[in-house]
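Engineer: Give me the fold of what follows.
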Amino acid sequence: MSGIILFNKPYGVLSQFTDERQGTPRPTLAAYIDAPGFYPAGRLDFDSEGLMILTDDGRTQARIADPRFKLAKTYLAQVEGEPGDEALEALRRGVRLKDGMTRPAQSELIDDPALWPRDPPIRVRKTVPDSWLRLTITEGRNRQVRRMTAAVGHPTLRLVRWSVGEWTLDGLMPGEWRRA
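Structural biologist: Prediction:
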């Protein structure tokens, strides 16, 4: 049986154990997780937060990360403006991006979730309201949720991956991890 680690990746942390970029080093998973033999099953952008799954089994890693398995991933997205029915319906049908149509997403407007404060906080503009969406996708293109919300006129300000398949962030603060 494979081992699974659930990790709440903080904002500004690479979703890998090393930083190959030259110059100022950036924080990596190695600063948080000391579990030899475990590797990320998928990625989460440097400027996104939330659930990462790590495993010590290659098959499990592929099953979680490979888009052909259509594992649902749910995100909480703080967006600019207040999306109306038309924008939400566009997300539900699928959005045309430069790399083609996305699969349909579950999307709904939600109340502000009770999340930890982000460090650094997002930039707040007094003249532009913001709101929160819950989006569930079954593919994993590069920066997909950010590109989808921008395509419907509501750029993402903060993005938190809440769940991957059956696993959730429930009970994990940023930088914390546990075995599943």
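Engineer: going forward, measure contacts and count neighbours with C-alpha atoms only.
Structural biologist: OK.
Engineer: Could you tell me the end-to-end distance of stretch 117-137?
Structural biologist: Stretch 117-137 stretches 25 Å from its first residue to its last (CA to CA, to the nearest Å).
Engineer: Where does the residue sitting nearest the centre point of the chain sit, in terms of helix or strand?
Structural biologist: If you average the C-alpha coordinates of the chain and look for the closest C-alpha using CA atoms, centre = their mean, you land on residue 161, 3.4 Å from that point. Here residue 161 sits within strand 156-164, counting by DSSP states H and E.
Engineer: same check, this time on residue 2
Structural biologist: Secondary structure assignment for residue 2, by DSSP H and E: no helix or strand.
Engineer: mind listing what it touches?
Structural biologist: 55-57, 60 (CA atoms under 8 Å, 6 or more residues apart in numbering).
Engineer: just the helices in this structure please.
Structural biologist: Shown for the chain, the helices assigned by DSSP state H span residues 58-65, 85-93, 144-151.
Engineer: for comparison, sequence B:
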Amino acid sequence: MTKHRHFIIHKPYGFLSQFINNQTKRRKKLLGELDFDFPEKTMAIGRLDVKSEGLLLLTTDGKVSDHITTRGKVEKEYYVQVDGAITNEAIEKLKNGIEIGIHGEKYMTKPCKVVVIENPNFPERIYKVRDDRHGPTSWISVTLQEGKYRQVRKMTSAAGFPTLRLVRVRVGDIVLNDLKAGEVIEVDKLY
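Structural biologist: Okay, here's the model as predicted:
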């Protein structure tokens, strides 16, 4: 019986959530470039786009990946910096479900948890978001049980407050805590 391996990483800004780049045009940073020797057949559980950062789970066990990504029961929490001083009306729209586009089709998001939070004081990114000269920003926590393509970014944009920075801080009971960008921890199990 094969012993599967599991990892928790803090995906840095600018990295793809994969080990192989299927695009031939532009060179992008891949997870295999992090300072860690991942075993063969390691896969990301879910994805974070290139501009997103934070908690990413990796495994060699497809069943664990399937449990987290396709059953829709595992919560994912994101801290999101949005452009502007977010309104209560926008928060309610996000909470109750908002229409977004997924691969050219209209999609109504499922109800979720959304609250305004204080600036979480994450370390500065290599590529600065922007400064206060361009107007106010707000931070919100968005907790979903689904995960459509670029969903959180599309939701905040549809509510009138585009995402400036997105950091996943929790998947189920697993939290980002004090992991630094690019840091990898191997764990005995994920779920």
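Engineer: Which of the helices of the first structure sits closest to residue 172 of the first structure?
Structural biologist: Of all the helices of the first structure, it is helix 58-65 that lies closest to residue 172 of the first structure, at 19.9 Å by CA to CA.
Engineer: ok, back up a step: most tightly surrounded among the helices of the first structure?
Structural biologist: When you average the neighbours per residue for each of the helices of the first structure (mean count of other CA atoms under 10 Å), helix 144-151 leads with a mean of 19.
Engineer: just the angle between it and strand 156-164, please?
Structural biologist: Helix 144-151 of the first structure runs at 140 degrees relative to strand 156-164, counting by axes from the mean of the first three to the mean of the last three CA atoms, to 10 degrees.
Engineer: on average, how far is helix 144-151 of the first structure from the matching bit in the second structure?
Structural biologist: Its matched residues in the second structure lie on average 0.5 Å from helix 144-151 of the first structure after superposition (mean CA distance after the TM-score superposition for the first structure).
Engineer: Other residues contacting that helix?
Structural biologist: Contacts of helix 144-151 of the first structure from elsewhere in the structure, counted by CA under 8 Å, 6+ apart, are 79, 91, 95-97, 135, 155-156, 159.
Engineer: cutoff 6 Å now
Structural biologist: Contacts of helix 144-151 of the first structure with the rest of the structure, by CA atoms under 6 Å, 6 or more residues apart in numbering, involve 155-156.
Engineer: okay, that helix sits on what stretch of the second structure?
Structural biologist: The counterpart of helix 144-151 of the first structure in the second structure, using TM-score structural alignment, spans residues 151-158.
Engineer: so residue 30 of the second structure touches residue 14, yeah?
Structural biologist: No: taking CA atoms under 6 Å as the definition, residue 30 of the second structure is not a contact partner of residue 14, at 8.9 Å.
Engineer: for the helices of the first structure, which one sits closest to residue 110 of the first structure?
Structural biologist: Closest of those to residue 110 of the first structure is helix 85-93, at 11.8 Å (criterion: CA to CA).
Engineer: Can you list the buried residues in stretch 131-148 of the first structure?
Structural biologist: With burial defined by 16 or more other CA atoms under 10 Å, the residues of stretch 131-148 of the first structure counted as buried are 131-140, 145-148.
Engineer: Kindly report the same for stretch 36-49 of the second structure.
Structural biologist: Within stretch 36-49 of the second structure, the residues scored as buried using 16+ other CA under 10 Å are 38, 42-48.
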